[in-house]
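# Sequence plus the predicted model coming up.
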Amino acid sequence: MMQPLISIKILYSSSSLTICLFFFFLLADYGRAKIMLPENVTVPAVIAFGDSIVDQGANNNLYTVIKANFPPYGKEFIAGKPTGRFTNNKTPADMIAKELGVKEVLPAYLDPSVDDKELLTGVSFASGGSGYDPQTPLLVAVLSLADQLEQFKEYIAKIKGIVGEDRAQYILANSLFLVVAGSDDLANTYFTIGIRKLQYDIASYADLMVSSASNFIRDIYALGARRIGVFGAPPLGCLPSQRTLGGGVLSMCVEEQNQAAQLYNSKLQPHIEYLNSTLAQSRIVFVDIYDPLLAIIENPLQYGIQVVDKGCCGTGNIEVAILCNHLLPTCDDDSKYLFWDSYHPTDKGYTILINQVIGRYVNYFF
C-alpha cells in the first residue's frame, strides 16, 4: 500500500517577528501560503523520494496494483487528468514546489515527457507502496529506496550533461529535498501483513527503520544534497483504512498503531538532529505532521472539514489504489473531507497541512 501522510514535528521556532517576515507571510484562511525568501537565497529545484504521498506517477508503468493513474484520481487536477498522484488534485510535493516559486507541479522522474528544463527544476523519484524496510516495496512490486537512489545517480549525470559539473553541484546544494517514507512499513509490513512481527517487536522494528532512513540520508548527502526535509509518520491508526481494519464496529482510531508511529518519530527525530549537526553545511530537518494531522482529526470544524473518519471515494472505508476506481461513486463535496481515499488526504487536507509545514519550518532550511 502507500504511505499516508507526513509527520511534521521539529522544534517550534521562536524566531523574532523580523525573521518571520523575512522568510514568509502566511495567509490566515487556510488558502495558499506565500513565501518570501531572502534576496540571496534561491531554490533551483525540489526533489522528492519516498512513497505515495509524493509519488507523481512513478508507478504508472510498473507491474503493481499500487497505482492511481485512472479516475476518479486526479478529479480536480489540471484538465481533470489522472496522473498517478494518489489524491484528487496535487500532492505535497507539487504544493511545496509551487510555494517556493520553483514550478506549478513536480513531475515524476520516469515521466516520458520530462525535458531538460523539468530535470533542472526537480523531479520525484517516489514510488507508492515503498518504505525504509527493504521488504516493504517487495511486497507490492514497487521501487525501493535503493532503486530511487540509483535513479538519482542517473539524474545527476543527466543534469551535469545539461549544465556542467559546477552548476549541477550548485543545483543539488541549494535545492530542497523531501524524504517521505515509513508509513507503509508500519501500517502494512508490520501491522496489516505482519511479516515482520515474527522477527521484531515494535521498538526494534522502529530501530531498523531509523537505521535505514539514516543511511539513505547519508547517501543523498554524499551525492550533493544539503537541504533535506525528512518526514515522520502520521497518526496511522486514524487513517480510514486502519480504522476499518482495526477500529472495531465504531471505526475508532487504532491506538496501537498511533503509539507505534509516535515511538518511531521519537527515535527518528534525534537521529535527524545528529545528522544535521555532524554533516557539514547541511540543513537536515525532521518534519513531524503527527500533531498537526491529529489536530485536524480531533477538531475538524476548526479547519473547515466535516468528515475525517472515511475517504471520499466509494464507501470511504477501505477503497484505495485500484479499489478506488471509476465504477465507484465519490462524495458530493470532497472539500468537506480530510481524506480522498482510505489512505491519502484530499487537496483540502493537504493544503491545510502543507501551509502549516511551510509556515513553521521554511526558515530551518535557509
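Okay, I see it.
# all contacts plus neighbour counts: C-alpha atoms, from now on.
Fine.
# In the protein, mark out all the helices, start to finish.
17-23, 92-99, 116-121, 135-140, 145-163, 165-174, 183-184, 202-222, 240-246, 255-278, 290-298, 347-365 (DSSP state H).
# For E76, find the nearest of those.
In terms of Cα to Cα, the element of those nearest to E76 is helix 347-365, at 8.4 Å.
# Around the residue lying closest to Q269 once chain neighbours are set aside, count how many other residues there are.
Using Cα to Cα, 6 or more residues apart in numbering and skipping the chain neighbours, the partner closest in space to Q269 is F286 (5.7 Å). Counted with other Cα atoms under 10 Å, the burial measure for F286 works out to 26 neighbours.
# What of E76?
Residues lying near E76 (other Cα under 10 Å) number 17.
# Would you mind measuring from it to D111?
E76 is 20 Å from D111, where distance means Cα to Cα, to the nearest Å.
# close enough to count as contact, S214 and I272?
Yes: counting by Cα atoms under 8 Å, S214 does reach I272; the two are 7.4 Å apart.
# Between these two, which is the more surrounded one?
Per other Cα under 10 Å, whichever of S214 and I272 has more neighbours is I272, with 23 against 18.
# for that one, what are its contacts?
If you count contacts by Cα atoms under 8 Å, 6 or more residues apart in numbering, I272 has them with 214, 230, 284-286.
# what does F216 give?
So F216 contacts L145 (Cα under 8 Å, 6+ apart).
# Recalculate using a threshold of 10 Å.
132, 145-146, 149, 179, 210, 222 (Cα atoms under 10 Å, 6 or more residues apart in numbering).
# let's bring in a second model and compare:
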Amino acid sequence: MNSLSSTPLHNNLRLLLLRFILCIVVSCKLTNGIVKLPPNVSVPAVLVFGDSIVDTGNNNNNLRTTARCNFPPYGKDFEGGIPTGRFSNGKVPSDLLVEELGIKELLPAYLDPNLQPTDLLTGVCFASGGAGYDPLTSQTSVCTHSAISLSGQLELFKEYIGKLRVLVGEERTNFILANSVFLVVFGTNDISNSYFLSRIRQVQYDFPSYADFMVNSASNFLKEIYELGARRIGVFNTPPIGCLPFQRTAAGGIERKIVVQYNEAVELYNTKLSKGLTSVNQNYPDSKIVYIDVYNPLLDIIVNSNKYGYKVEDRGCCGTGIIEVVLLCNHLASTCPNDLEFVFWDSFHPTESVYKRLIAPIVQKYLKDFL
C-alpha cells in the first residue's frame, strides 16, 4: 500500500487536482449565450428560489405533496420528451435564464439524485412547486401540502454553500456567491391559494395587510441570503393570477371571465413589493436587488394573444384545460394538437413558448441593473 495515500499533503494535492478538473469541465460546458456581458464582468452561476414557475424537479421524490409533475404529458417537448418535474411542456424560466447568460442549457434541481459536482459551480435550483412567502402556503395550500418552504429552501442553500467550499475553497466560493445572479420567485401560491382559494388567511388579514405580511417575509428572506453572500438578486413580481385558466374556472363565473378582483389584489401587492425592495436596497448599498416585472408582459400576451400568434388563452393544452394541473394532468389526459397555439400548458402554468417570449426580453431589460 502507498504510504502517501492518507497523508495531509496527498489529500491536499488531490483536492487541488479535483478543483482544477472541475474548472476545466465547467469551462467546456458553457453555452453560447445571447446576452453579451461587459468586459471584466462575470456571472459564474445562477441560483433560484421559488415555486412551480421555476422548480426544475425538487418535488419529484417528495411523496408528501401532490405538487409533482414527473410524469407524462409534462415534459412532452423537453429533450427526449422526458418528464423531469418541470411544470410545463418543456423548459421553465430557470433554464432559459442560464441559457440566455451562456452558463449552461439547463438549471438542475438541487435535490436531483444525479446532480454532479460541476453543477454546483454553475448554479442549481432550490425552488419547490407549491411554496410561498407565507409559511402556511407550503404546509396547507390546497393540493400542495409539504412543499419546500422558504425556510427550507434557505437551509438547502446553506448546505449548498458548504459543499461549494469543499469543492473550490473559501475564496472562490465567496466570488461565486457575490457575482452570481440569484432569482427569487414566490407570491402566486400565497395570493391564489392561501388567500383566495382556501381563504385560510382571510380570517386574520384583509388583503392590504396580507400583502404587507408577504412583503415583510420577502424582505427578511432577501436579508438572509444577503448575509450568506448574495449580492445580485432579481425578484419576480406576481403574475396576473386572475387570468389563470384554473382561477377563471373557480371564480370567473359561468363564462369563465378574467377574475378582475384577483388581478387588482396582485397589482396592489406588486406595488408594495416594489417599494419594499427599494427599502432593502437602501440598507444594503453594495447589493443589487432588482424588481422584475412579469405581470405586465404576461398580461399583454394573454389579452393580446393573437398578436403573439396564440389562438387559445383561456384554457390549458392538457385535458379540458380548465381544471387540469399536476396529478389531474396525467397520461390519461389528452393534449391539444399544437401547444404552440396555447398560452397555457395546464390550468396554472404557461407553455415553454410563452416563457421564452418572457425571459429573453427580461434578461435584456434588467441585466444592466445587476452589473
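Nice, I can see it. The model shown is predicted, which means the values in this text are computed figures rather than measured ones.
# what's the TM-score here?
The TM-score (TM-score structural alignment, normalised by the length of the first structure) is 0.90; 335 aligned residues with a Cα RMSD of 1.1 Å.
# where do the contact lists of S214 and I272 of the first structure overlap?
Contacts common to S214 of the first structure and I272, judged by Cα under 10 Å, 6+ apart, are V230.
# Map W345 of the second structure across to the first structure for me.
Here W345 of the second structure is matched to W340 in the first structure, going by TM-score structural alignment.
# Pull up the gap between its match and K34 of the first structure, please.
With distances taken as Cα to Cα, W340 of the first structure is found 25 Å from K34 of the first structure.
# Which of these two has more residues huddled nearby?
A side-by-side neighbour count of W340 of the first structure and K34, using other Cα under 10 Å, places W340 first with 32 against 18.
# In this structure L156 of the second structure contacts A109, no?
No: L156 of the second structure is not in contact with A109 according to Cα atoms under 10 Å; the separation is 11.1 Å.
# Are there residues contacting both of the two? Which ones?
Contacts common to L156 of the second structure and A109, judged by Cα under 10 Å, 6+ apart, are 125-126.
# between the two, which one's more packed in?
Taking neighbours as other Cα under 10 Å, L156 of the second structure and A109 compare with A109 leading, 28 against 16.
# Can you tell me, leaving aside adjacent residues, what's nearest to the equivalent of G237 of the first structure over in the second structure?
Under the alignment (TM-score structural alignment), G237 of the first structure pairs with G242 of the second structure. Leaving out its chain neighbours, the residue that sits closest to G242 of the second structure by Cα to Cα, 6+ apart is V259, at 4.3 Å.
# Now check the first structure for the residue matching the one you found.
Alignment note (TM-score structural alignment): V259 of the second structure maps to V254 of the first structure.
# Give me the neighbour count for that match.
Residues near V254 of the first structure, counting by other Cα under 10 Å, number 20.
# Distance check, the closest residue to G246 of the first structure other than its chain neighbours against T136 of the first structure.
Once flanking residues are discounted, G246 of the first structure sits nearest to V254: 6.1 Å by Cα to Cα, 6+ apart. V254 of the first structure is 21 Å from T136 of the first structure, where distance means Cα to Cα.
# And N60 of the first structure, by the same measure?
Going from N60 of the first structure to T136 of the first structure by Cα to Cα gives 18 Å.
# One more: S266 of the first structure?
Distance from S266 of the first structure to T136 of the first structure, by Cα to Cα: 21 Å.
# now do D111 of the first structure
Here the criterion is Cα to Cα. By it, D111 of the first structure lies 23 Å from T136 of the first structure.
# Neighbour count: the two, which is higher?
Shown here are D111 of the first structure and T136; by other Cα under 10 Å, T136 has more neighbours (26 against 16).
# residues touching the more buried one, list them.
Listed by Cα under 10 Å, 6+ apart, the contact set of T136 of the first structure reads 1-2, 129-130, 142-144, 182, 184-186, 188-190, 195-196.
# cool, and C125 of the second structure?
C125 of the second structure neighbours (Cα under 10 Å, 6+ apart): 46-50, 54-58, 94-95, 107-112, 153, 156-157, 182-183.
# just V343 of the second structure next, same as before
If you count contacts by Cα under 10 Å, 6+ apart, V343 of the second structure has them with 244, 298, 301-302, 305, 308-317, 349-355.
# Distance of the corresponding residue of the first structure for D112 of the second structure relative to L119 of the first structure?
Aligning on TM-score structural alignment places D112 of the second structure opposite D111 in the first structure. Applying Cα to Cα, the value for D111 of the first structure to L119 of the first structure is 11 Å.
# T91 of the first structure now?
To L119 of the first structure, T91 of the first structure is 18 Å away according to Cα to Cα.
# who has more neighbours, these two?
Between T91 of the first structure and L119, counted using other Cα under 10 Å, the more crowded position is T91 (25 against 21).
# That one and I53 touch, don't they?
Yes: taking contacts as Cα under 10 Å, T91 of the first structure lies within contact range of I53: 6.6 Å.
# so what sits against both of these two?
85, 344-345, 350.
# The match of G237 of the first structure: neighbour count?
Residues lying near G242 of the second structure (other Cα under 10 Å) number 23.
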